[in-house]
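Undergrad: Build me a model from this:
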Amino acid sequence: MSPPEQKETTVLDNNVKEGEIDIKQLALEGYYFEFPEKKYPKLPVFEHKDVGHLADPKKASLFDNATKVFDLTPNIGTEIHGIQLNQLTDQQKNDLGLLIAERGVVFFRDQKINPYEGKELGSYYGPLHIHNVGGHPPGLEEVLPIYYETFIAASQQISTPRNSLTKEPLMVGWHSDVSYELQPPGFTFLKIDILPGESGGDTIWSSGYAAYDRLSPELQKRIEGLEAVHSGKEQAAGAAAFGHTVRREDVEHIHPLVRTHPVTKLKALYVQPGFTRRIVGLNKHESDSLLQLLYDHIAGGYDFHVRFKWTEDTVAVWDNRVTSHVAIFDYLDSSEQRRHGWRITTQAERPYFDPESKSQKQVREEKRKQASV
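TA: You can find the predicted model right below:
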């Protein structure tokens, strides 16, 4: 179904300039996505230079200019107040890159940044990813809107949750953004600007560092060096079934189950049910059993999760290389059902495993020993 004819928008955000669209206003007026019939070649291979290598280990440019900085849990999640993402200096961007790599996800409330500025900020960290099937705002193909509400199925007279990519039945589960690409995302910037009432619509992130650490040493040894297939074929098939163009050929690549972060040099568990399909070299029974064990481990790892309650105009920035996340659709049965935002996703290096890399637990223990000397 084609998106409704766009109305003349009223600027809600003083940060939106003449000639730019206000996608929050579009969302308030209804479903606004464009699905162009445009095809793209395969994403080009590139050498990723992570700006976290240029950061100050103390991250003074960020911390000294913030009004408040605090960790939400010991293992994942930091919140920073008093910083506007659309005003960062290059050094602050570098320091932020390191902080995200270390903490997994960082939150900024009351942000004025708009999608045009989001594109500019994201491009500092790597090439911007264009989603293979997702709709986008007019003229903003690198921006993936997040738009959920409840559509009434007339034949059944029940509320059926649908998603904004394809309007197919909502898929709920842990995932790392488009991990099926050859060079999957490094960072995702997500701004939520419409919330479903006073409660509901939280997001949970899981730390890949701590998820690895919580496995027994024997299981850690068993999965190190193993590789798994990550696939976007199902996502593409679902979009095609609803008449949307699949922009690139079906995407499927092989990545390590444990990967090394290029900046922190730490090991992280890198599997999730969203796109991980099978383990190379194992039969189906073995692969399914081991993956299910790891999926259950991630979902049940409450001591390495952070659950975040959004406020309007909050931005979360996370490192897909060392986290997975899941949205909570607990608001779809309430009277206030619309949740909207937009995301920018940057590509990074091809996942790899360095046998010489260390675990987060190992590094922490080494630091404690040094401090006690």
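Undergrad: can we go C-alpha only for contacts and neighbour counts from here?
TA: Fine.
Undergrad: ok, the closest residue to Arg321 other than its chain neighbours to Gln220 distance?
TA: For Arg321, ignoring the flanking residues on the chain, the nearest one in space by CA to CA, 6 or more residues apart in numbering is Gly186 at 5.9 Å. Noted for Gly186: a distance of 24 Å to Gln220, by CA to CA, to the nearest Å.
Undergrad: Quick check on the two: which one has the bigger neighbour count.
TA: A count of neighbours by other CA atoms under 10 Å puts Gly186 above the other of Gly186 and Gln220, at 28 against 15.
Undergrad: Mind telling me what element the more buried one is part of?
TA: In the assignment (DSSP states H and E), Gly186 maps to strand 185-194.
Undergrad: hmm, who's touching that strand?
TA: 24, 118, 122, 125-126, 129, 177-179, 310-321, 338-349 (CA atoms under 8 Å, 6 or more residues apart in numbering).
Undergrad: The structure of the following sequence is requested for comparison with the preceding one:
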Amino acid sequence: MSATTTVTSTPAGAIQIKAEEPSQDYKYAHLLPVFPKDEHYPPLEPFEHVDPGHRALQHPNPRQFLANATVSQLTPPAGEEIRGVNLATLTPDEKDELALEVARRKVLVLRGQEDFIERGPDFWLEWGRYFGRLHIHPTSGHPEGYPHLHLVYRDKNSTFNYERSDRTIATTWHSDVSYEHQPPGLTALFLVSAPETGGDTVFTSQVTTLKRLSPEFVAYLKTLKASHSAHEQAEYSRAGNRGGVVRREPVVNEHPVIRKHPVTGEEALYVNRQFTRRIVGYKREESDAILNFLYDHIDRSIDSQVRARWEPYTVVLWDNRVTAHSAILDFTDQNAVRHGIRITPQAERPIPANPDLKL
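TA: From the prediction side, this is the model:
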């Protein structure tokens, strides 16, 4: 996968990757993160979003794009591993069906995507725009000339991810940039360099975590909205961390604590430790009691989770509206690189599960 990646065969014949620190001949050096100091953008403007999955509901067979594929369910609540689908050659109808499958199964792990990954940044952006307006991250690194591509990067000496070092664990469940007025929907991530082992990504179904709560408590949560803030992330960068840039001034937006998916109609928890700050209208102690209970519930809900292992040429798609996720930083003592590219189409403003909740 790269000039600095060692590929070996296990006794069982499986392919493993061992990524080393990038050198000048690193195949994906053009995709390493940059942080231009003069790069600034105005506030995001609202836009109309129609999820492509809506169209697939009208297809005679909404899963036709999987007709020649091998599909394995990863867990009952969420997740499918798919082999035999080429993301790079999907027709518009097949992309609609893909969007519906992501909405229904929450997380798709697609193997054998060399064609897609090797087509490069211009193709990735064109592909991503089918699913929504592409997001430019306000603080993360991106490849030179491609601000719409979000990069995750860590080697033994540096990290350009937003990670909290004041907790005993590095796992931080989050929904990407939930502080935006219109956060992402279908999201894609792939790694071009990965540790030999470790560095997986874990997801949890926020539909299932919600179902574990009592009906009376769910009814109460439907009356609440919470503020989601980008300020802490921006201040982390302004303090010289990550890449030290803030491309767009931070925002705070209020979203329902329980949101409704626009295509499936499923209801899901929509709070996360990284960006949710307060229950609107409640005093600090009251808000903390509710949010900390929900955070702890999400943390412990192993029966709602699915773990994606990064094999070569894997693309993971997930629905950011109804899942939370975290990288697993269990490889940090290795001389390894974890270098990933995320394509992040924005979706609609979160729809309250309670139609009487005013935003």
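Undergrad: Overlay the chains and give the TM-score.
TA: Their TM-score after superposition, calculated using TM-score structural alignment, normalised by the length of structure 2, is reported as 0.85; 327 aligned residues with a CA RMSD of 2.7 Å.
Undergrad: Report the mean deviation for the strand holding Gly186 of structure 1 after fitting onto structure 2.
TA: Mean deviation of strand 185-194 of structure 1 relative to structure 2 after superposition (mean CA distance after the TM-score superposition for structure 1): 1.0 Å.
Undergrad: which is the next helix or strand following that strand?
TA: Sequence order places strand 203-207 as the next helix or strand after strand 185-194 of structure 1, per DSSP H and E.
Undergrad: could you give me the residues in structure 2 that that next one aligns onto?
TA: Counting by TM-score structural alignment, strand 203-207 of structure 1 lines up with residues 201-205 of structure 2.
Undergrad: Mean deviation, that stretch versus structure 1?
TA: Counting by mean CA distance after the TM-score superposition for structure 1, stretch 201-205 of structure 2 comes out at 0.6 Å.
Undergrad: buried residues in that stretch?
TA: 201-205 (16 or more other CA atoms under 10 Å).
Undergrad: again with stretch 205-220 of structure 2
TA: 205-210, 218.
Undergrad: give the contact list for His129 of structure 1.
TA: Counting by CA under 8 Å, 6+ apart, His129 of structure 1 has contacts 142, 185, 344-347.
Undergrad: Quickly check the residues you listed for the two that are furthest apart.
TA: Using CA to CA, the pair of the contacts of His129 of structure 1 lying farthest apart is Glu142 and Pro185, separated by 13.0 Å.
Undergrad: Compare neighbour counts for those two and give me the winner.
TA: Shown here are Glu142 of structure 1 and Pro185; by other CA under 10 Å, Pro185 has more neighbours (26 against 22).
Undergrad: measure the closest residue to the more buried one other than its chain neighbours to Val45 of structure 1 for me?
TA: Take Pro185 of structure 1 and drop its neighbours on the chain: the residue closest to it by CA to CA, 6+ apart is Gln347, 4.1 Å away. Per CA to CA, Gln347 of structure 1 is found 10 Å from Val45 of structure 1.
Undergrad: And for Leu221 of structure 2, the neighbour number?
TA: 18.
Undergrad: now do Glu285 of structure 2
TA: 10.
Undergrad: tell me which element it is part of?
TA: Using DSSP H and E, Glu285 of structure 2 sits in helix 284-300.
Undergrad: which residues sit against that helix?
TA: Against helix 284-300 of structure 2 from outside (CA under 8 Å, 6+ apart): 173, 204, 206, 209, 271-273, 278-279.
Undergrad: For the stretch 201-350 of structure 1, which segments count as helices?
TA: Assigned by DSSP state H, counting those that start in this stretch, the helices in the stretch 201-350 of structure 1 fall at 208-213, 217-223, 233-241, 284-299.
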